[in-house]
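**Q** Sequence and predicted model, in that order:
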Amino acid sequence: MPAVLITGAASGIGRAAALQFAQQGWDCLLVDISPAIAELPQHCLAQGAASAQAFALDLTDAQALAELGRQLAELPALDALVNNAGISDSSGRPLSGQAPAQWQRLLRLNLQAPQALFDTCLPRLKPDARVVNVSSGAGHKAIPWRGLYSPSKAGLIAWSHSLAQRYPQLSVSTLCPGFVRTELVQGLMDAGRLALADAVAKIPLGRLAEPEEMAAALVFLAQPQAHVLSGQVLSVDGGSGIYGGSSRCALSTAVPAPLQTPLHLQLQAGRDAACDGAWLQALKADAPAHAAATGERCQGVVSTQALAPAVGDLLEAVLNAGQQFAATHARDASLLLLLPASAPQGVPAWQHQTALAAARMLVATLACEWATQGLRINALLLSPEQTTGAAVAQLLPLVRFLTGAQAQFVTGQSLDISGSKESQHG
C-alpha cells in the first residue's frame, strides 16, 4: 500500500488529512510536536489505514530529524510527503519591535523545517513520489501584525516551485488554504471573539472551509495523477485570493454537499471536432466507473469552447462559455474552462498573452459574481498536445476533482499545466 508522512498531524487540517489517507488504506506516518499525536494511529487504523505510526518531535530540532531519518530507513518507502506543520504569530506586535527569538522560531518551523525534512526524507522517497507543501493565502498578500507569517509562506511557495524544477521526476505542489474552521477558529467564534460575518467578508463563496475540504485537496495532490500539477499552487480559499471588491461578501446559507457526492460531468463543446471527440470518448469511457445510483449529484461542466476560438476572440469565447453555463445552471454547479496556453498559428505571442491575461481575469471576475449562487468556475491552460488523444484521459482525474464536491471551496483559479514557457513568460 502507498505510504505518506504528514507533519502537523495532531489537529486541524493535518489530522483530517491523516484520517482521509487512512480511509484509502495508506500507511500513515504521523508527525507532530504535540503529545496528542500518540492517540492518532489508533483512529487511523480504525478508519482503514494499512498501518499507522506516530512520531512526537520538534521539526526545528536537527537531532530529532536525524533520528527520524534513521527510523524511516526501517519503514516502507514514501509515496508522499505532506509538509503541513506551521505556526502563526498572534502577538500583535510590529516586526520592528520583535526580539529575534520570536521571529526566528516561526521562520524555522514554517520555512526551514520543510526544507530540512525533505532532505531527511529524500533517500526514502520513491522515484515518482509527491511532495505537498501547505502554505497559505497569506503567502500572496502581506498581513500586518502577524510577524513573519506572510514572508515565511511566500518563501515556501517559491521553494516549492524551485524544488519542482530541481526534481522533475517528483511531483511538488503547494496548497494555499483560505480561512478554515479549525479548532482554534471555532473556539474564537464560540467565545464571541470572531463573528462569522466578519470572517467571510472577503470570501465570495460566503463561508469558511472545513478542515476536511483541505484534507481532500491534500489527498488528491498526493496521488500519482496529480503530477500534472507539479510546480503549481492550488488555492482552496473560496475565492478570497482573487476578490478585489470593496463591499463585504454575503454570508452563504447553502449547505456544502458531502465530499463523496457523485459527480455528473458534461461537455460544453467547442469548434474543434477532434478535441471534442476525444473528450466525449473519455467521458463515455469514464462514466461506468463513476455512475451515480440515485440521489443528489454534483453538476460539472468541462468546456472546450475557448480552446480554438476565432482569431482574436479568446476573451469573447470565454465570456460566451460562461454565459451559456449560467443560463443553464441556476445554482450549485461548476464550470471548468480549457484555455490554450500558447498562441495558435498566425497569432503573435504578445497578442495571445494579452488576451489570455484578460481571459484569466474574466474567470476570476465571473467566480466572484457567481459565488452567491453556489456556481464555481476555474480554468486549465493546456498545450496543443494535451487537447486530444490519450492526454485527455490523463487529465480527467484532475477535471473531475476540480468540478466535483471535493473542490467546492476552489473557484476563480487558472492553473497553467501546459509546461509552456510562452504561457509563463510571454
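**A** Everything's here; your move.

**Q** From now on I want contacts and neighbour counts done on CA atoms only, so please keep to that.
**A** Noted.

**Q** for the stretch 301-426 of the chain, what spans make up the strands?
**A** 333-340, 375-382, 414-416 (DSSP state E, counting those that start in this stretch).

**Q** between the ones you listed, which gets nearest to residue 183?
**A** strand 375-382 (27.1 Å; Cα to Cα).

**Q** quick one: that closest one to strand 333-340, angle?
**A** Interaxial angle, strand 375-382 versus strand 333-340 (axes from the mean of the first three to the mean of the last three Cα atoms, to 10 degrees): 20 degrees.

**Q** want to throw the strands of the stretch 301-426 of the chain into CSV with mean neighbour count and distance to residue 56?
**A** Shown next, in CSV, are the strands of the stretch 301-426 of the chain (neighbours: other Cα atoms under 10 Å; distance: least, Cα to Cα, whole Å):
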stretch, mean neighbour count, distance to residue 56
strand 333-340, 26, 41
strand 375-382, 25, 39
strand 414-416, 21, 36
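
**Q** so which of these gets nearest residue 96?
**A** Once the strands of the stretch 301-426 of the chain are compared by Cα to Cα, strand 414-416 is nearest, at 36.7 Å.

**Q** sorry, back to before: got the strands of the stretch 301-426 of the chain as a markdown table, with distance to residue 314 columns?
**A** Below are the strands of the stretch 301-426 of the chain laid out as a markdown table (distance: least, Cα to Cα, whole Å):
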| stretch | distance to residue 314 |
| --- | --- |
| strand 333-340 | 9 |
| strand 375-382 | 13 |
| strand 414-416 | 15 |
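
**Q** Apart from its chain neighbours, what residue comes closest to the one residue sitting closest to the centre of the chain?
**A** Nearest residue to the geometric centre of the chain (Cα atoms, centre = their mean): residue 234, 3.3 Å. In space, and not counting its chain neighbours, residue 234 is closest to residue 175: 5.0 Å by Cα to Cα, 6 or more residues apart in numbering.

**Q** who are the neighbours in contact with that neighbour?
**A** 132, 133, 134, 135, 136, 217, 218, 233, 234, 235, 236 (Cα atoms under 8 Å, 6 or more residues apart in numbering).

**Q** I'd guessed the last one sits against residue 180; true?
**A** No: taking Cα atoms under 8 Å as the definition, residue 236 is not a contact partner of residue 180, at 9.7 Å.

**Q** These two: which has the busier surroundings?
**A** residue 236 (26 against 22; other Cα atoms under 10 Å).

**Q** The protein: strands as residue ranges?
**A** Counting by DSSP state E, the chain has strands at residues 3-7, 27-32, 51-56, 78-83, 125-134, 171-177, 233-236, 263-268, 298-303, 333-340, 375-382, 414-416.

**Q** this is the comparison structure:
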Amino acid sequence: MDLGLKGRVALVAAGTSGIGLAVARRLAGEGATVSVCGRSPGRLREAVSLLEEEAPGAVHGKALDVTDHAAVEGWVEEVAGLHGGPHVVVANAGSPPEGGAERFGVPDYRAAVELNLLSAITLTRAALPHMRQAGYGRILFVTSLASKQPIPGLALSNTVRPAVVGYAKALVHELAEAGERAVTVNVLAPGMTRTPTLQAWAEELEGGVERLSADIPIGRLAEPDEVGAAAAFLASSLAGATTGVVLPVDGGATRGLL
C-alpha cells in the first residue's frame, strides 16, 4: 500500500529511541525525508545511522532539548531550508516522573507542562506556516494511555496528557474555520509498549513483563513498530479525512467507551 509519503518531509521530536525512533523508521521506510531530534548527541548519531539504512541521504538529525523553544523553532527552520516542508510533524517527548498527586509541588507540574504540552505547542506553531504554504500538513501528538484514562501513580502524566488532547481538538476546528482543511491533527495514545526504557523497568518488577501484560486484553505489550505503523497511516495521504482522533495503541487496555 502506497501511503503517499514519498517526497514529504517529516520532523519527529524525541526520535532517537523508543516510540519516536520507531515512528521515524516507519516514515523513512515509506520514502519520507525524516529529521529527528534528541538531547543526547551520541544517541542521535546512532539513530541517524540506523535511519540512513532505511533512507540513504534522506535523514537529518539535530541535538536539542524539546523544552528549549528557540532551539525547536530553529530546528524547524533549518529543516525547511535544507529539505522544504515540513509536511509532517510528530510532537513527542519523554514522560514526566512517576508519583502520586501529592508527591509533587507546583514546580514539578510546571516542568511537566513544559515537557509534554508546551514543547508540542511550540513545534506545531513553528511548523504550521510551512504546512499552510505547502497545502498539506499532518500534525501528530504522541501522548499515552493517560490521555484516555488516569493511570494510578502517574499524576503528572494524568494532568498534562489530556491537556495535549484539548489543544489538538481546539486546533482541529480553528484550522477548519480558516479553510486549512488539508492540515489534520491527531493524537496517538500508546499503552504499555516494549521500549528499552519499559523493558528495563519491567526487569526490576516481580513478574516482569508478564505482570505488565496481565491486564492487557491481547496478552502482551505493544511493539514500537506497531505504534510506528499507526503513526505512518495518520501521516499519510490516505488519512485526509481522519482528524481530531485520539487513537489508542494499547492492546485493548483502554476501558472507556469514549
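**A** Cool, got the structure. Note that the structure is a prediction, hence the values are computed from the model and not measured.

**Q** Tell me how they score on TM after superposing.
**A** TM-score of the superposed chains, computed with TM-score structural alignment, normalised by the length of the second structure, equals 0.87; 243 aligned residues with a Cα RMSD of 1.9 Å.

**Q** can you pick the most crowded of the contacts of residue 175 of the first structure?
**A** Most crowded among the contacts of residue 175 of the first structure, counting by other Cα under 10 Å, is residue 135 at 31 neighbours.

**Q** what's near enough to touch the residue located most distally from the centre of the second structure?
**A** Largest separation from the mean C-alpha position in the second structure: residue 206, at 29.8 Å (Cα atoms, centre = their mean). Neighbour list for residue 206 of the second structure: empty [criterion: Cα under 8 Å, 6+ apart].

**Q** From residue 212 of the second structure, how far out is it?
**A** Using Cα to Cα, to the nearest Å, we find residue 206 of the second structure at a distance of 10 Å from residue 212 of the second structure.

**Q** can you check residue 98 of the second structure too?
**A** Using Cα to Cα, which is the criterion applied here, residue 98 of the second structure is 16 Å from residue 212 of the second structure.

**Q** more neighbours, these two?
**A** residue 212 (17 against 14).

**Q** contacting residues for the aligned residue in the first structure for the more buried one?
**A** In the first structure, the residue equivalent to residue 212 of the second structure is residue 199, according to TM-score structural alignment. When contacts are counted by Cα under 8 Å, 6+ apart, residue 199 of the first structure touches 179, 208.

**Q** same deal with residue 116 of the second structure?
**A** 92, 93, 94, 95, 96, 160, 161, 164 are the contacts of residue 116 of the second structure under Cα under 8 Å, 6+ apart.

**Q** quick one on the thing from earlier: what does the residue nearest to the centre of the first structure correspond to in the second structure?
**A** Residue 234 of the first structure maps onto residue 247 in the second structure, by TM-score structural alignment.

**Q** isn't its match right next to residue 165, touching?
**A** No: here residue 247 of the second structure does not reach residue 165: they are 10.9 Å apart, not a contact under Cα under 8 Å.

**Q** Next, show the common contact partners of the two.
**A** residue 187.

**Q** neighbours of the counterpart of residue 96 of the first structure in the second structure, just the number please.
**A** Aligning on TM-score structural alignment places residue 96 of the first structure opposite residue 102 in the second structure. Using other Cα under 10 Å, the number of residues around residue 102 of the second structure comes to 7.

**Q** for the stretch 101-250 of the second structure, what spans make up the helices?
**A** Along the stretch 101-250 of the second structure, the segments classed as helices by DSSP state H, counting those that start in this stretch run 106-112, 119-134, 155-177, 196-203, 208-213, 224-235.

**Q** wait, which of the ones you listed is closest to residue 257 of the second structure?
**A** Comparing the helices of the stretch 101-250 of the second structure by Cα to Cα, helix 155-177 comes nearest, at 16.1 Å.

**Q** and the angle for that closest one with strand 137-142?
**A** 170 degrees.

**Q** Tell me the buried residues in helix 155-177 of the second structure?
**A** 155-165, 168-169, 171-173, 175 (16 or more other Cα atoms under 10 Å).

**Q** swap in stretch 126-134 of the second structure?
**A** 126, 127, 128, 130, 131, 132.

**Q** Just the terminal-to-terminal distance for stretch 59-70 of the second structure.
**A** Rule used - Cα to Cα; the end-to-end distance of stretch 59-70 of the second structure is 22 Å.

**Q** Would you mind giving the residues in the first structure matched to that stretch?
**A** Taking TM-score structural alignment, stretch 59-70 of the second structure hits residues 52-63 over in the first structure.

**Q** which parts of the matching stretch are buried?
**A** 52, 53, 54, 55, 56, 57, 58, 59, 60.

**Q** Which one of those is nearest to residue 365 of the first structure?
**A** For these, the nearest to residue 365 of the first structure is residue 59 (40.4 Å; Cα to Cα).

**Q** measure stretch 136-154 of the first structure end to end?
**A** Start-to-end, stretch 136-154 of the first structure (Cα to Cα) is 8 Å.

**Q** before we move on, back to that, closest one of the contacts of residue 116 of the second structure to residue 136 of the second structure?
**A** The closest of these, once distances to residue 136 of the second structure are taken by Cα to Cα, is residue 92, at 20.3 Å.

**Q** Per the alignment, name the residue of the second structure opposite residue 115 of the first structure.
**A** By TM-score structural alignment, residue 115 of the first structure lines up with residue 121.

**Q** if I look at its match, how far off is residue 115 of the second structure?
**A** Residue 121 of the second structure is 10 Å from residue 115 of the second structure, by Cα to Cα.

**Q** Return the residue of the second structure aligned against residue 186 of the first structure.
**A** Per TM-score structural alignment, residue 186 of the first structure is aligned with residue 199.

**Q** tally of neighbours for that match?
**A** Quick note: residue 199 of the second structure (other Cα under 10 Å) scores 14 neighbours.

**Q** List the contacts of it.
**A** Contacts for residue 199 of the second structure (Cα under 8 Å, 6+ apart) come out as residue 209.

**Q** Kindly report the same for residue 27 of the second structure.
**A** 5, 10, 33, 34, 232.

**Q** Please verify my assumption that the second one contacts residue 91.
**A** No: applying Cα under 8 Å as the test, residue 10 of the second structure and residue 91 come out as separate, 10.8 Å apart.

**Q** Of these two, which one has the most company?
**A** Shown here are residue 10 of the second structure and residue 91; by other Cα under 10 Å, residue 10 has more neighbours (30 against 26).

**Q** ok, that one - contacts?
**A** Residue 10 of the second structure touches 27, 32, 33, 34, 35, 85, 86, 87, 88, 89, 90, counting by Cα under 8 Å, 6+ apart.

**Q** ok, so of these, who is nearest residue 150 of the second structure?
**A** residue 90 (23.1 Å).

**Q** quick one: contacts for the closest one?
**A** Here residue 90 of the second structure is in contact with 10, 11, 12, 13, 139, 140, 141, 142 (Cα under 8 Å, 6+ apart).
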